[in-house]
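Student: attaching a predicted model along with its sequence, questions to come.
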Amino acid sequence: NRGKAAVKMLPFIRRRVGLTGTPASNGLLDLFGQYLVVDGGIRLGSSFDAYQKGYFIQTDKAGYRFKPGFGAPEAIANIIGDITVSMSAEDYLDMPDLITNDIMLELPPNLQEAYDEIERQMMVELQSGHTIEVFNQASLINRTLQYANGAIYKEPGQPEWEQIHDVKLDALEDIMEESAGEPLLVAFEFQHDAHKILKRFPDAVWFSSKLSEEKATKAIEDFRTGRLRMLIGHPGSMGHGLDRLQQAGHIIVWYGMNWSLDLYDQTIARLWRQGQERPVMVHRLVMDNTTDLVVRESLARKASDETSIKTAIEQYWSRKQ
C-alpha cells in the first residue's frame, strides 16, 4: 500500500512535512502511519502493534476495536508535540457560523417492527461468540442502515434493491420546499439512495466519477448560479476536490451519514470554508430507534478524539512558550 511504499522511500527524502486537516479522523490509531512517514518511527515507534498495545485498550473479544487508554491523548501529544503545529481555520479566518440540525424521523410501527427483527438477528450473530470478520460486521450493520434510509439490497454485493419506505425522501422534500430556492448539497451513503432521490427530484445532478468532466463543470457552474437546485453525491466522491460551491450554497443535507469523520468534515467543508458569507446549515436526517444513532455517536466520538489530540498539542505548545 501507499504507506509501506512511502516508508521505503524515507532514506532518500531528507525533509518531510505531513499536511492534514483531520489527523485522527477515525481515532488516534490513525496517527501512527503519519508520524512514521514524518520521523521514521522516532516518536511513536516503527511497530503498529507496539503502538497499539502501548496506548490503547482492546474493547472486543475479536481484537478489532480499541479505545485510547487513560491519559493516552496527552501522552501522545507530548511525544509528537515538538514536530506538530495545530492550526484551525476558525482561529485565523473569519468563518461563518456552522449550525447542525438533527431532524429526528420515525418509521411507521409496522416497519419499525420489521426493522427490529433485522436488528435482533444482527445482534444475535454479532454476540454469538464466533469470530466475525470486520467486513461481515460492517455488512450486518449496513443492512440496518439501508433499511433506515428506505431501501435494502436483496443480496450483498448485488445491485438489485427493494423499496421499503420514503420517510427520509419526504423529509428531504420538506427541506427543499423550506429552502425557498436555495441550492442544496445532499450527501448519501448507498447507491439506492441516489436512485430514489433522482426519481423524486429528476432535475438533481449526481456528482460522481462517472460524470464526464464537461458535465461535472456544468453542474458546479449551474449550482453556483442557482440554476441547479440540488447536487447529490457520496462523500467519497465530493468530500475532496469539489470547490467553489461556497459562493452559492450554504445548506447541506445528510440523507445518510458516513462512518468516516474525514469524509464527513471534508464534505461540510465544501460549503463551510473561506469565501462563505452566510451561516452554513447542516441538516442530518436521523432515523430514531435505528443504527443511524450509532453512526451519529461514532462520528461524535471520533470528533472528540480529534479535538482531544488537537487541544493537547496546543496545550503542549503553550507550555513550551
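Tutor: Received it, and whenever you're ready, just let me know what you need.
Student: all contacts plus neighbour counts: C-alpha atoms, from now on.
Tutor: Fine.
Student: count the residues that sit near the closest residue to residue 3 other than its chain neighbours.
Tutor: The spatially closest residue to residue 3, leaving aside those adjacent along the chain, is residue 33, at 6.9 Å (Cα to Cα, 6 or more residues apart in numbering). Number of residues near residue 33 (other Cα atoms under 10 Å) recorded here: 20.
Student: this is the comparison structure:
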Amino acid sequence: MEAIKNTDRIVLRRHEATIRAFSPFRFKDVLKGISGARWNRDARCWEWPFTGTVARELAERIGTFLDMKDLEMLIAHAKGLIAAEQVKRAADGDVPPVPSEKTRSWTHQARAYWFAHNLRAAMLSMDMGTGKSKVAVNVAVNGRCSTVLVICPLSVVDVWPSEFEKHAPAGYAAEVCALNDGRTVAEKAKMLYRALAVGKSRNRPVIVIVNYESAWRPPLGEAILANRWDLVILDESHRIKAPGGKASMYCARLGLKADRRLCLTGTPMPHSPLDIYGQYRFLDPGIFGTSFARFKARYAVFGGFHNKQVKGYQNQAEMNKRFYSIAFRVEKADVLDLPEFNHNVRYCELSAATWKVYAEMEHAFYTEVKDRQISASNALVKLLRLQQVTSGHIEEIPNLGFEKTRLLQDVLEDLPMEEPCVVFCRFDRDLDRVRDVAHGLGREYYELSGRARGLGAWQASKKGDVLGVQIRSGGVGVDLTRARYAIYYSLGFSLGDYEQSLARVHRPGQTRPVFYYHLVAKNTVDQKVYLALRERKDAVQAVLEGCGAALTFEAGDANNNNDPD
C-alpha cells in the first residue's frame, strides 16, 4: 500500500489497464460514487478501468484534490472525448473527408467516422440504411487495425466480407475469415488460428467474422480471448442487452481484450432504457459501472410484487448524458432522400373448413385469457398457432387451407415477370408454399432462412426471381435493394424485426419506388398484428386487448419464443 503524505490530497497511480486512487477515508463516498468504482482490498484503494470517461469524471469530481501532474494525466486521457464532442457540434462544411476510402462518405458518415476515430469506444446508434457498416470499415482501415473481430447475427456473417470489399480503398488487402454456419465450433476455432497465422506471415490485416451464438462457445471463445484485438465490432449490438446472457457476459470479458470497440445498432434500447447496460459494459464499464443491480437501482423505479417489477425510470437526464458521451446518433429521416414507398394490403377470406378450425381455437384461447387460465408463454404459443391457421397449416393438418397461398399467387401474377421479388414469412411451411407458387409461375426460387442461405445467388441473378425470407433472418445486415416489390406472407410479433425488414428493401442503393404488399386473412389475428405493427404498438398486447384482458410479458418474450415450425 502506498502512503498518503498529504491527508488533503488524493494520489493516483496507473496499474495495467486501471487507475487507482489512494485517499483519506473522508473521500470514500465521492470515490465510490464514480461509475465503475471497485474497492481493491489487497492494495487498499479504489480502482476503475482507465477509460476516457473515467478520466474525465475523476478530473471533474476530485480535480481540486490532485497534484498537477495527476490532473494533467487525466486531462490528456480524456482529450478524445473533448475532440469527439467538437465533431458533433461542427458545421457540415467543417467536417473533413475520411482520409482513405473507396467511395466518398456522406457528411453524416464522415462525422460519425471522426467521432469514433477520436474514441477508444463508441456507440454508433445509426438507423438502418444510414451506412454504419461503411463507417466501421473506415475506422478499421484508417485506424491501421491489424486484427479486427466482427461479431454479428448469423444471417450477416456472409455479408460483412462484401462490406469490406465494397468500402475499403483500392490496394487494401486483408485476410478475411468468415466463420459461417455449417461448421462446428472446434472447426471455427481452427479457422481462426489459421487466419491469424496467415495474416501474420503475409503481413496483412486479419478480419474475423463470427455470429453471437458461436463466439462465446468453447473452444472458439477461448481462442478469441487468447488474442489481443485492435478493433472489436459488435454489429446489432442490442443482441447483448441481457446482462446475464452468455453472449453479453462474454462480450464484457472480450472488451478488456480490445484496444478499440464499436457498437453498431439502430435500436440500442429496443425494449427499455435498461437495455444499454450490457452494451456499455462492453464498450466502457466506466460509464455505467459493472454492477447491473446498482445500474437498475439508479435508473429504474420498482414496484409491484415484492417491489421487484420495473414500473418506470428515473434520472433519465443523467443517463442520456452518459449514454451520449460516447454515442453518435443518426436518424434516417434527417439525412436521407430515398425514393417513395407505399404499403398495400391484400385480403383473403378463410374457407368454411379453415374458419371452423380457426374460430374454435380462437374462442378457446380468448376464454382462457379472460379467465386467466393461461400463462404468458402459452399464450404466445397459441397466438402462433392462430397465425399458422391463417397461413393454411397446423401440425395436425399440414394442408389445412390454401387461401393465402392463392392470394400470393394472385399478387405475383400481377407483377412483371422480369421484376425480382422478396417474400417475407414467419414459418418454414410458409416458405415451402412460396417456393411452390414461384415454381408454378415459372420463377426461380431462392431462400434466406435458418435452413438455407440463397441470398448471394439471388443477388447475382438477372431474372425476375423470388427470394423467400424468414423475417428474423432477413431483418439485420441484409441488402435486398435488388427488388422493389416485397410481400409479407406472414408477420412476426416483433416491431424491431418488422421495421428492419422494411429497411432491407427501402435503403441506400434503392433507386426506384418500393411497393410493400401485406397478405391478410380477414377478421383474424393477421389484421390485429398488422395494424399494431403499422401503428408501432406491441403486437401481442394489442391482440390480447382485443379480448378485454392482458397478461404480463417479460421483455423479449415475443422475440425469443421459438416458432413451432
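Tutor: In hand now; what should we look at? Since the model is a prediction, treat every value here as computed from it, not as a measurement.
Student: returning to that earlier point: could you find the counterpart of the residue nearest to residue 3 of the first structure in the second structure?
Tutor: When the two structures are superposed using TM-score structural alignment, residue 33 of the first structure falls opposite residue 278 in the second structure.
Student: does residue 427 of the second structure touch residue 472 like I think?
Tutor: No: taking Cα atoms under 8 Å as the contact criterion, residue 427 of the second structure and residue 472 are not neighbours in contact, 10.3 Å apart.
Student: I'd say the match of residue 33 of the first structure and residue 248 touch.
Tutor: Yes: counting by Cα under 8 Å, residue 248 is a contact partner of residue 278 of the second structure at 6.1 Å.
Student: helices of the stretch 401-550 of the second structure, start to end?
Tutor: With DSSP state H, counting those that start in this stretch, the ranges of helices along the stretch 401-550 of the second structure come out as 403-414, 428-440, 455-460, 495-505, 525-534, 539-545.
Student: so which of the ones you listed gets nearest residue 355 of the second structure?
Tutor: The stretch from the helices of the stretch 401-550 of the second structure with the least distance to residue 355 of the second structure (Cα to Cα) is helix 403-414; that distance is 10.8 Å.
Student: give me the buried positions along that closest one.
Tutor: The neighbour-count criterion (16 or more other Cα atoms under 10 Å) identifies 403, 404, 405, 407, 408, 409, 412 as the buried residues of helix 403-414 of the second structure.
Student: as CSV, these with distance to residue 208 of the second structure would be great.
Tutor: Formatted as CSV, the buried residues of helix 403-414 of the second structure follow (distance: Cα to Cα, whole Å):
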residue, distance to residue 208 of the second structure
403, 46
404, 42
405, 41
407, 44
408, 40
409, 42
412, 40
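Student: closest to residue 490 of the second structure among the residues you listed?
Tutor: residue 404 (9.4 Å).
Student: what distance do you get for that closest one to residue 411 of the second structure?
Tutor: Distance of residue 404 of the second structure to residue 411 of the second structure, given as Cα to Cα, to the nearest Å: 11 Å.
Student: which residue in the first structure aligns with residue 410 of the second structure?
Tutor: Taking TM-score structural alignment for the superposition, residue 410 of the second structure sits opposite residue 174 in the first structure.
Student: how close does its match get to residue 190 of the first structure?
Tutor: Taken as Cα to Cα, the span from residue 174 of the first structure to residue 190 of the first structure is 21 Å.
Student: residue 280 is in contact with residue 99 of the first structure, correct?
Tutor: Yes: distance between residue 99 of the first structure and residue 280: 6.1 Å, which falls inside the contact criterion (Cα under 8 Å).
Student: these two: who's more crowded?
Tutor: A direct count of neighbours by other Cα under 10 Å for residue 99 of the first structure and residue 280 places residue 280 higher, at 23 against 12.
Student: what residue in the second structure is paired with that one?
Tutor: Checking TM-score structural alignment: residue 280 of the first structure goes with residue 514.
Student: now do the contacts for that match.
Tutor: 339, 340, 341, 342, 484, 485, 486, 505, 506 (Cα atoms under 8 Å, 6 or more residues apart in numbering).
Student: now do the same contact list for the last one.
Tutor: The neighbours of residue 506 of the second structure, taking Cα under 8 Å, 6+ apart as the test, are 129, 338, 339, 341, 481, 514.
Student: not counting sequence-adjacent ones, nearest residue to the fourth one?
Tutor: Spelled out, that is residue 341 of the second structure. residue 514 (4.5 Å).
Student: how close does that neighbour get to residue 363 of the second structure?
Tutor: 38 Å.
Student: quick one: the strands in the stretch 1-150 of the first structure?
Tutor: Counting by DSSP state E, counting those that start in this stretch, the stretch 1-150 of the first structure has strands at residues 56-58, 66-68, 98-105.
Student: looking at those, which is closest to residue 313 of the first structure?
Tutor: Counting by Cα to Cα, residue 313 of the first structure lies closest to strand 66-68 out of the strands of the stretch 1-150 of the first structure; the figure is 16.1 Å.
Student: centre of the chain versus the closest one, how much separation?
Tutor: In terms of Cα atoms, centre = their mean, to the nearest Å, the centre of strand 66-68 of the first structure is set 19 Å apart from its chain centre.
Student: ok, residues contacting that strand?
Tutor: Counting contacts by Cα under 8 Å, 6+ apart, the residues touching strand 66-68 of the first structure from outside are 28, 55, 56, 57, 58, 59, 60.
Student: neighbour-wise, give me the winner out of those.
Tutor: Counting by other Cα under 10 Å, top hit in the contacts of strand 66-68 of the first structure: residue 28 with 23 neighbours.
Student: which residues touch that residue?
Tutor: Neighbouring residues of residue 28 of the first structure by Cα under 8 Å, 6+ apart: 68, 73, 305, 306, 309.
Student: how far away is the first one from residue 42 of the first structure?
Tutor: According to Cα to Cα, residue 68 of the first structure and residue 42 of the first structure sit 20 Å apart.
Student: out of these two, name the residue with the larger neighbour count.
Tutor: For residue 68 of the first structure versus residue 42, the count of surrounding residues by other Cα under 10 Å is larger for residue 68: 18 against 12.
Student: the more buried one and residue 54 of the first structure, how far apart?
Tutor: For residue 68 of the first structure, the distance to residue 54 of the first structure under the criterion Cα to Cα works out to 10 Å.
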